[in-house]
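**Q** What shape does this take:
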Amino acid sequence: MKAFVSSSYGPPSALELKHIDKPEPRDDEVLVRVRATSVQPYDWHLMRGEPYVARLMPGGLGLRKPGIPILGADLAGEVEAVGKAVTEFQPGDEVYAMSKRDGFGEYACVRESELAPKPRNLSFEEAAAVPMAANTALLAVRDDGRLKPGQKVLVNGASGGVGTFAVQLAKAFGGEVTGVCSHRNVDLVRSLGADEVVDYTKEDFTRQGRRYDLVIDNASSHGASAYRRVLKPGGVHVLVGGPGGRWLQPAGTMFAALAASLFLPHKVTRTDVVACKENKRNLITLTELIEAGEIHPVIDRQYAFEEIPAAVRYQEEGRSSGKVVVTVAKTT
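**A** This next block holds a predicted model:
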């Protein structure tokens, strides 16, 4: 099979297209013929080995070379074969998963406990845009943010992969939603159901005198004192992401905010979708919402499999509206 392999840390050009052996599923695994994948910050952080401090922590980053040779955290495709202990899936089933790895290859082995049936009303490309971004948004809004119907929620970074899902999920759960984005994405965010949209190139949402029960923060664009002006006492500030950096960021910004929360009248918490053990169950919840028409993926650009380095390069620029997806293999 063909796969883009990350043998050393570096830019997108370091991803090498190679012919490697097709993987064999273990007893509890499913072999998936990958039809589509998506690209996100998780992938290029692993590709570059940044922030450097993460190389010292347990997880996907190795100290001197990538701990995950084939990137691609999301995938959608068809079941090719199943391990002998697998009972839920059979060859030919259409599935999707937040696999955390191997989406940049033609085949991937995924544990049955991480795999879910693909939403019937989505293409493979649309389904591949869902897992990590939508799972992150669901955790941020429902679990970490504990949004209740009627509460006011602000989504900072509302036009990105996580943000577009967060706006829709907050509306689906009964929130009154304000989205923050650049001028070119105002209409997009409004079309997703936001009750109000703030163009950050013209206004500072922390100085408008409005207060919210919940802030979903995909941008980490302000300091702790600014968020104190925005949140109601007892409100929740959920940290999701922020600008990257070589040494500490975005981890440094998040840890600083968590430390500052000891002196603030609101709660600060961090969403960690990679550590979540309920991603399959959450995918099933997302499928129900997608098939009911409550939420849908927003796709900015679509690339062919051979263009994965270009797709990563574009996503790394940080200007995509919604998701960047890749067709790995066309359906016949």
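**Q** From now on I want contacts and neighbour counts done on CA atoms only, so please keep to that.
**A** Will do.
**Q** and the residue lying farthest from the centre of the chain, what does it touch?
**A** Centroid-distance maximum for the chain: Lys84 at 31.3 Å, with CA atoms, centre = their mean. Contacts here follow CA atoms under 8 Å, 6 or more residues apart in numbering; on that basis Lys84 touches Arg26, Asp27, Asp28.
**Q** Wait, Trp9 touches Arg48, no?
**A** Actually, residue 9 is Tyr. It isn't Trp. Yes. Between Tyr9 and Arg48 there is a contact under CA atoms under 8 Å: 4.8 Å.
**Q** what residues do those two have in common as contacts?
**A** In contact with both Tyr9 and Arg48: no residue, using CA under 8 Å, 6+ apart.
**Q** does the spatially most central residue of the chain count as helix, strand or coil?
**A** Centroid-nearest residue in the chain: Ala133, 2.5 Å away (criterion: CA atoms, centre = their mean). Three-state call for Ala133 (DSSP: H, G, I helix; E, B strand; the rest coil): helix.
**Q** Against Ser13, how distant is it?
**A** Per CA to CA, to the nearest Å, Ala133 is found 25 Å from Ser13.
**Q** circling back to that earlier point, buried by neighbour count, from the contacts of Lys84: which ones?
**A** Arg26, Asp28 (16 or more other CA atoms under 10 Å).
**Q** As a markdown table, the contacts of Lys84 with secondary structure and distance to Ser221 would be great.
**A** Below are the contacts of Lys84 laid out as a markdown table (DSSP: H, G, I helix; E, B strand; the rest coil; distance: CA to CA, whole Å):
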| residue | secondary structure | distance to Ser221 |
| --- | --- | --- |
| Arg26 | coil | 44 |
| Asp27 | coil | 46 |
| Asp28 | coil | 42 |
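**Q** want to throw the contacts of Lys84 into TSV with distance to Asn218?
**A** Output for the contacts of Lys84, formatted as TSV (distance: CA to CA, whole Å):
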residue	distance to Asn218
Arg26	37
Asp27	38
Asp28	35
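**Q** Looking at the contacts of Lys84, which is nearest Asp199?
**A** Asp28 (47.8 Å; CA to CA).
**Q** pretty sure Ile284 contacts Ala116?
**A** Yes. At 6.5 Å, Ile284 counts as touching Ala116 under the criterion of CA under 8 Å.
**Q** just to revisit the earlier point, quick one: which of the contacts of Lys84 is nearest Leu192?
**A** The shortest gap between Leu192 and any of the contacts of Lys84 belongs to Asp28, at 38.2 Å (CA to CA).
**Q** The closest one and Ala73: what is the separation?
**A** 19 Å.
**Q** now the other sequence, so there's something to compare against:
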Amino acid sequence: MRAIVQDEYGPPHVLSLGEVPIPAPGAGDVLVRVRAAGVDYGVWHVMTGLPLIGRLGFGLRRPRSRVPGMDVAGVVESVGAGVTAFRPGDEVYGAATGAYAQFALARPGKLARKPANLSFAEAAAVPVSGVTALKAVGKVAAGEKVLVIGAGGGVGSFATQLAAAGGAHVTAVCSTAKDGLVRSLGAQAVIDYTREPLTGTYDLIIDIAGRRPPALLRGLLSERGRLVLVGGEGGGRWFGGLGRLPAARLGGLFARRRVETPISLTRTADLDALRDLIEAGAVRPAVGRTYPLAEAATAVGDLVARNAPGKLVITID
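**A** Model (predicted):
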């Protein structure tokens, strides 16, 4: 089958189109014929091997998995022994191993029925970013003030919609080029970080961009507000954006303002919840651009350069 392969760490050019065997589903596996796959920073981390601490999981000298990609939408091709939740022909979306290929393996607990009102490309934009946003937003009350930093990206576009759907007043932080997108997703105010500083007081701050000191963000919280730190691509080579998380948690131990650093794993229950919201019209994926499989390296490069708003998606014939 055709797949994107990677045999070393490095910039996008280490990703190339090649031929690999179709994976065989073992007991408890689902083989998905991939129709589309999402592009997220997890792919960039595995591609570059950064931060270096991540290589404990990715592989010390080279990636353990030759084929990158996690977000997936497609059709069940076959199932392994013991799988009863899905059968061949089912349209699914979720998280898989090696999604940048014509076929990929997934566990049933990481898949769900694809939203009926989405194309495969749209559905592939949802799993990782949508679940991350779902955990970050949590429960918001009508009238609460929410600040979403990085609102024009994959996670941010979902967080903006989820907070707005909960009745919150959402202020989006993004670049000038993404102003129209975030307003269309429900943001009632926009701070253009290229032109103005962060101001205001908020009940919830979701920082997806990951480059601002937590102490600065805590200063923008209401008395019992909460700060949610999602990932982070800044910092040094060893720990990257993860370096600010321990200090942020310690700083929140002795304050009423809570600091949260959620770990989001793609699970069927969360995918079901997102599908219900999508089919009800409360949330929609914001697909900024699609790429053929052969242009996966370009897609990852555009993600890092922030050349397109919303979520980037790779489509597979």
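**Q** Looking at Ile284 and Ala116 of the first structure, which has the bigger crowd around it?
**A** Higher neighbour count among Ile284 of the first structure and Ala116: Ala116, with 24 against 16, using other CA atoms under 10 Å.
**Q** related to what we said a few turns ago, the equivalent of the residue nearest to the centre of the first structure over in the second structure: what's its closest spatial neighbour, skipping adjacent residues?
**A** Mapped onto the second structure by TM-score structural alignment, Ala133 of the first structure lines up with Ser129. Leaving aside its chain neighbours, Ser129 of the second structure sits nearest to Val155 (4.4 Å; criterion: CA to CA, 6 or more residues apart in numbering).
**Q** check contacts around the one you found.
**A** Val155 of the second structure neighbours (CA under 8 Å, 6+ apart): Ser129, Gly130, Thr132, Ala133, Ile208.
**Q** now it, what's its secondary structure?
**A** Assignment for Val155 of the second structure (three-state DSSP): helix.
**Q** ok, for Glu233 of the second structure, nearest residue in space, not its chain neighbours?
**A** Gly241 (5.1 Å).
**Q** My guess is that neighbour contacts Gly231. True?
**A** Yes. Assessed by CA under 8 Å, Gly241 of the second structure is found in contact with Gly231 at 6.6 Å.
**Q** Give me the common contacts of the two.
**A** Taking CA under 8 Å, 6+ apart as the criterion, Gly241 of the second structure and Gly231 both touch Gly210.
**Q** picking up where we left off before, kindly provide the distance from the aligned residue in the first structure for the residue nearest to Ser129 of the second structure to Arg111 of the first structure.
**A** Matched to the first structure by TM-score structural alignment, Val155 of the second structure sits across from Val162. Per CA to CA, Val162 of the first structure is found 24 Å from Arg111 of the first structure.
**Q** got it, and Thr37 of the first structure?
**A** Going from Thr37 of the first structure to Arg111 of the first structure by CA to CA gives 17 Å.
**Q** same question, Arg270 of the first structure
**A** Distance, Arg270 of the first structure to Arg111 of the first structure, by CA to CA: 26 Å.
**Q** Equivalent analysis for Gln208 of the first structure, please.
**A** Distance from Gln208 of the first structure to Arg111 of the first structure, counting by CA to CA: 48 Å.
**Q** Which of these two has more residues huddled nearby?
**A** The neighbour comparison of Gln208 of the first structure against Arg111 (other CA under 10 Å) goes to Arg111, with 19 against 10.
**Q** With adjacent residues omitted, what lies nearest to that one?
**A** Nearest non-adjacent residue to Arg111 of the first structure, counting by CA to CA, 6+ apart: Glu29, 4.2 Å away.
**Q** Next, count neighbours for that neighbour.
**A** Glu29 of the first structure, neighbours per other CA under 10 Å, totals 23.
**Q** Identify the residue of the second structure aligned to it.
**A** By TM-score structural alignment, Glu29 of the first structure lines up with Asp29.
**Q** ok, now Gly105 of the first structure?
**A** Per TM-score structural alignment, Gly105 of the first structure is aligned with Ala101.
**Q** same thing with Glu317 of the first structure?
**A** Correspondence of Glu317 of the first structure to the second structure, assessed by TM-score structural alignment: Ala305.
**Q** Distance of that match relative to Glu8 of the second structure?
**A** The gap separating Ala305 of the second structure from Glu8 of the second structure is 21 Å, by CA to CA.
**Q** And Glu196 of the second structure, by the same measure?
**A** 40 Å.
**Q** re earlier: how about the match of Gly105 of the first structure, what does it touch?
**A** Counted by CA under 8 Å, 6+ apart, Ala101 of the second structure has contacts Met1, Arg2, Ala3, Ile4, Val34, Val67, Leu293, Ile316.
**Q** change it to 7 Å
**A** Arg2, Ala3, Ile4, Val34 (CA atoms under 7 Å, 6 or more residues apart in numbering).
**Q** Which ones among those residues lie within strands?
**A** Using DSSP state E, Arg2, Ala3, Ile4, Val34 are the members of these that sit in strands.
**Q** of the residues you listed, closest to Asp203 of the second structure?
**A** Asp203 of the second structure lies nearest to Val34 out of those, by CA to CA, at 40.2 Å.
**Q** State the three-state secondary structure for the alignment partner in the second structure of Met254 of the first structure.
**A** Using TM-score structural alignment, the partner of Met254 of the first structure in the second structure is Leu245. The three-state label given to Leu245 of the second structure by three-state DSSP is helix.
**Q** which residues touch the closest residue to Leu245 of the second structure other than its chain neighbours?
**A** Using CA to CA, 6+ apart and skipping residues adjacent in sequence, the residue nearest Leu245 of the second structure is Thr261, 7.0 Å away. Taking CA under 7 Å, 6+ apart, we find Thr261 of the second structure in contact with Val228, Leu229, Val230.
**Q** Pro63 of the second structure: which of the residues you listed is nearest?
**A** Set against Pro63 of the second structure, the nearest of those by CA to CA is Val230 (23.9 Å).
**Q** Can you find the partner of the closest one in the first structure?
**A** Val230 of the second structure maps onto Val240 in the first structure, by TM-score structural alignment.
**Q** Enumerate every residue touching that match.
**A** Asp217, Asn218, Arg270, Thr271.
**Q** Please name the nearest non-neighbouring residue to it.
**A** Asn218 (4.9 Å).
**Q** Hmm, Gly160 and the one you found touching each other?
**A** No. Applying CA atoms under 7 Å as the test, Asn218 of the first structure and Gly160 come out as separate, 8.3 Å apart.
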